[in-house]
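Undergrad: 3D model of this:
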Amino acid sequence: MHEMSIALAVVGQVEEAAERAGDVTAVRSVRLQVGELAGVVPDALSFCFELACAGTVLAGAELVTEAVPGRARCAPCAHEWLVGMPPLLSCPRCGAGTTDLLAGRELQIVSVHWEDGPAHAATREPIPEER
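TA: Alright, predicted model coming up:
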């Protein structure tokens, strides 16, 4: 279950940001964008996140996931469409198979809410993919 490694990476990044901030005593929520093509099961991620937070400054924090639909653009005709699941990667307009995936693979922390202060935007760096 790679959701556990993702949850551990999120917790680690938020802990590092909390340490750098210096005055954080608790994290209340973490907002995460999850692309529909990222191969992540949101319910499994939420379960793993709760386990990964135990004993950390994130204990009891809420994980809020925002689904990002997959979008593609046809290279020859520039038509854009939602790829859906299972993904439709050939152009529905002209049938070409040369497409650029524009969105849907995101897996990034969008924001973190500290208990002792206002919401702080986290770095918009993607979480390293498991290889």
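Undergrad: only C-alpha atoms for contact and neighbour calcs from this point on.
TA: OK.
Undergrad: Mind listing what's buried along the helix ranked longest in the chain?
TA: Ranked by number of residues, the top helix in the chain under DSSP state H is helix 2-21. The neighbour-count check on helix 2-21 (16 or more other Cα atoms under 10 Å) flags 3-15, 17-18 as buried.
Undergrad: Run through the helices of the protein in chain order.
TA: Under DSSP H, the chain gives helices at 2-21, 42-53.
Undergrad: and residue 81, what does it touch?
TA: 71-73 (Cα atoms under 8 Å, 6 or more residues apart in numbering).
Undergrad: Here is the second sequence; please produce its structure so I can put it next to the first one:
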Amino acid sequence: MHELSIATAIVEQAGEIARADGAGDVSSVTVRVGELAGVVPDALHFAFEVARDGTALAAARLVVERVPAQAWCGECAEEFALGMPPFFWCPRCDRPSRELRSGRELEITGVEAVPVPP
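TA: Next up is the predicted model:
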């Protein structure tokens, strides 16, 4: 289950971001996960609960924003959903696409933390 190593990295990076901002405990972390990233959101949620234990994120919630896989057809200027399993064939002109526009994302987009009292 590689989601555990991903969740551990999210916990570490979110903790670093909170410390750099002078904040205390983290209340939530938002991540964008692309449809083709190879990450199962439910498994990531479970792994995050394990990885956050005993850290500044112990009570934090994980918010996963799913990003659909989209391709671009340069032949007819059409953006289209790839689906699962991915099908890189333009539904409009019936030609293969060579450009993936979205779907491989795996990034932290937000960290909410509790300010440290003065």
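Undergrad: ok, average deviation of the longest helix of structure 1 from structure 2?
TA: Aligned to structure 2 and superposed, helix 2-21 of structure 1 gives a mean residue distance of 1.1 Å (mean Cα distance after the TM-score superposition for structure 1).
Undergrad: how distant is that helix from the center of its chain?
TA: Distance of helix 2-21 of structure 1 from the chain centroid (Cα atoms, centre = their mean, to the nearest Å) equals 12 Å.
Undergrad: Kindly calculate the angle that that helix makes with helix 42-53.
TA: Taking axes from the mean of the first three to the mean of the last three Cα atoms, to 10 degrees, one finds that helix 2-21 of structure 1 is oriented at 50 degrees with respect to helix 42-53.
Undergrad: what span of structure 2 lines up against helix 2-21 of structure 1?
TA: The alignment of helix 2-21 of structure 1 onto structure 2 (TM-score structural alignment) spans residues 2-21.
Undergrad: Now do the matching stretch: everything it contacts.
TA: By Cα under 8 Å, 6+ apart, stretch 2-21 of structure 2 touches 24-26, 29, 39-40, 43-44, 47-48, 50-52, 56-57, 108, 111-113.
Undergrad: Equivalent analysis for stretch 106-113 of structure 2, please.
TA: Against stretch 106-113 of structure 2 from outside (Cα under 8 Å, 6+ apart): 10, 14, 17-18, 23-34, 37.
Undergrad: For those, which ChimeraX command selects only the ones that are buried?
TA: The following ChimeraX line selects those of the contacts of stretch 106-113 of structure 2 that are buried, judged by 16+ other Cα under 10 Å:
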select :10,14,17,18,23,24,25,26,27,28,29,30,31,32,33,34
